[in-house]
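Colleague: how would this look folded up:
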Amino acid sequence: MSTPQPKNPLHGFTLQQILELLLEQNGGFTGLAKQVKLNCFTNDPSINSSLKFLRKTPWARTEIEQLFIRQRLYQKTDQA
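Modeller: Modelled structure (predicted):
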């Protein structure tokens, strides 16, 4: 059984959901690449290739999760 995590802003979000919300908020891969300097957002970007890279690279995943938290996108989904 999972324990509720009311203070964890990432709780309930998959990496794919986080990436899709960031892409929407920042104007696609070009805008996201300006926020986070990762080659997976500049060189032939796609959701699948980016997810594959982020799942294999903990520091990059942390960068994306922190951007998600800084932009407070988790709050916008609660209000919808």
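Colleague: CA only for contacts and neighbour counts going forward, please
Modeller: Noted.
Colleague: list the contacts for Lys37?
Modeller: With contact set as C-alpha atoms under 8 Å, 6 or more residues apart in numbering, Lys37 has no partners.
Colleague: go on, Leu10?
Modeller: 65, 69, 74.
Colleague: I'd like the residues you listed laid out as JSON lines, including distance to Glu20, secondary structure and neighbour count.
Modeller: As requested, the contacts of Leu10 are exported to JSON lines (distance: C-alpha to C-alpha, whole Å; DSSP: H, G, I helix; E, B strand; the rest coil; neighbours: other C-alpha atoms under 10 Å):
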{"residue": "Glu65", "distance to Glu20": "12", "secondary structure": "helix", "neighbour count": "17"}
{"residue": "Ile69", "distance to Glu20": "14", "secondary structure": "helix", "neighbour count": "16"}
{"residue": "Tyr74", "distance to Glu20": "12", "secondary structure": "helix", "neighbour count": "19"}
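Colleague: residues contacting the one helix or strand Arg55 maps to, please?
Modeller: Element membership for Arg55 (DSSP states H and E) is helix 47-56. Residues from elsewhere that reach helix 47-56, judged by C-alpha under 8 Å, 6+ apart: 15-16, 19-20, 40-41, 60-61.
Colleague: narrow these to those in helices?
Modeller: Residues from the contacts of helix 47-56 lying in helices, with DSSP state H as the criterion: 15-16, 19-20, 60-61.
Colleague: please give me the structure for this one as well, since I'd like to look at both together:
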Amino acid sequence: MIEEQQNNPLHGLKLETMITELVDFYGWKILYAALKLGCFNTNPTIEACIIFLKKTEWAREKVENFYLYRFKRMPKAVGEQFDLKPRERGFASGIVPRKPMELTLASIAEMQAKASAEYEAGNRRPNSGKRFGNDVGKGAGKKTAGGRGTGSGYGSSNSSSQRRSEPRHDSKNDSRMTERSGPSPSTDDNDPWGTKRS
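Modeller: The predicted structure is shown next:
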């Protein structure tokens, strides 16, 4: 695990360095559009971002995920790695960061619309084995990246009674976690991302 940790681009990376790299490459507008964090929008400075992200763990992890998977374009976390914080994740030796993903305001809006549509489709799927309102109890009413409250999508007047009567599920055992984790990692050392699969 120590060897893999050293292959994590976040390992030993200072918050200031990470933010500076992201701002230099993307700029404040793109970062705000992609992450929806106020520190990238209202009089943004590196120092203000550092202060906010040091105090706000969920926001820091959101930026670290963006750094790993959009800026460094490392393979998505699967299995047990998915449940770890971004700085704790490991990558097999030999996997190196790729060129940062080029982002525009239009491409970000398109990705967010696609993600929102997939999320909505997943919640409407009949007999999928998912319980009604998967994120109930985890910040209902909080704003998501799309700007809508997570508690607003229930629609029916009896939804609050449904939410109360259903048992809580541990997020590690939630069926959505395995669905989002993607394909299993490639065992081919020459193709660590699995791009040569047919």
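Colleague: what TM-score do we get after superposing?
Modeller: TM-score for the superposed chains, counting by TM-score structural alignment, normalised by the length of the first structure: 0.78, backed by 73 aligned residues with a C-alpha RMSD of 1.9 Å.
Colleague: now the helix holding Arg55 of the first structure, how far from the centre of its chain.
Modeller: The gap between where helix 47-56 of the first structure is centred and where its chain is centred comes out at 11 Å by C-alpha atoms, centre = their mean, to the nearest Å.
Colleague: give me the buried positions along it.
Modeller: Going by neighbour count (16 or more other C-alpha atoms under 10 Å), the buried part of helix 47-56 of the first structure is 50-51, 54.
Colleague: would a markdown table of those with distance to Gln35 of the first structure be doable?
Modeller: What follows is those, written out as a markdown table (distance: C-alpha to C-alpha, whole Å):
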| residue | distance to Gln35 of the first structure |
| --- | --- |
| Ser50 | 15 |
| Leu51 | 17 |
| Leu54 | 15 |
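Colleague: how many neighbours does the aligned partner of Trp59 of the first structure in the second structure have?
Modeller: By TM-score structural alignment, Trp59 of the first structure lines up with Trp58 in the second structure. Applying other C-alpha atoms under 10 Å, we find 12 residues neighbouring Trp58 of the second structure.
Colleague: what segments of the second structure are helices?
Modeller: Ranges of helices within the second structure are 2-6, 15-26, 28-35, 46-55, 57-66, 105-124, 159-165, 175-180, based on DSSP H.
Colleague: out of those helices, which is the most enclosed?
Modeller: Comparing the helices of the second structure by mean neighbour count (mean count of other C-alpha atoms under 10 Å), helix 28-35 comes out on top with a mean of 20.
Colleague: which residue numbers in the first structure go with that helix?
Modeller: Going by TM-score structural alignment: helix 28-35 of the second structure matches residues 29-36.
Colleague: do stretch 162-179 of the second structure as well
Modeller: No residues of the first structure are matched to stretch 162-179 of the second structure when aligned by TM-score structural alignment.
Colleague: what's the first-to-last distance across that stretch?
Modeller: The separation between the terminal residues of stretch 162-179 of the second structure, taken as C-alpha to C-alpha, to the nearest Å, is 24 Å.
Colleague: do stretch 23-41 of the second structure as well
Modeller: Across stretch 23-41 of the second structure, first to last residue, C-alpha to C-alpha, it's 12 Å.
Colleague: next one: Gln71 of the first structure from Asn48 of the first structure, what distance?
Modeller: Per C-alpha to C-alpha, Gln71 of the first structure is found 23 Å from Asn48 of the first structure.
Colleague: no, scratch that, I was asking about Thr3 of the first structure
Modeller: In terms of C-alpha to C-alpha, Thr3 of the first structure sits 29 Å off from Asn48 of the first structure.
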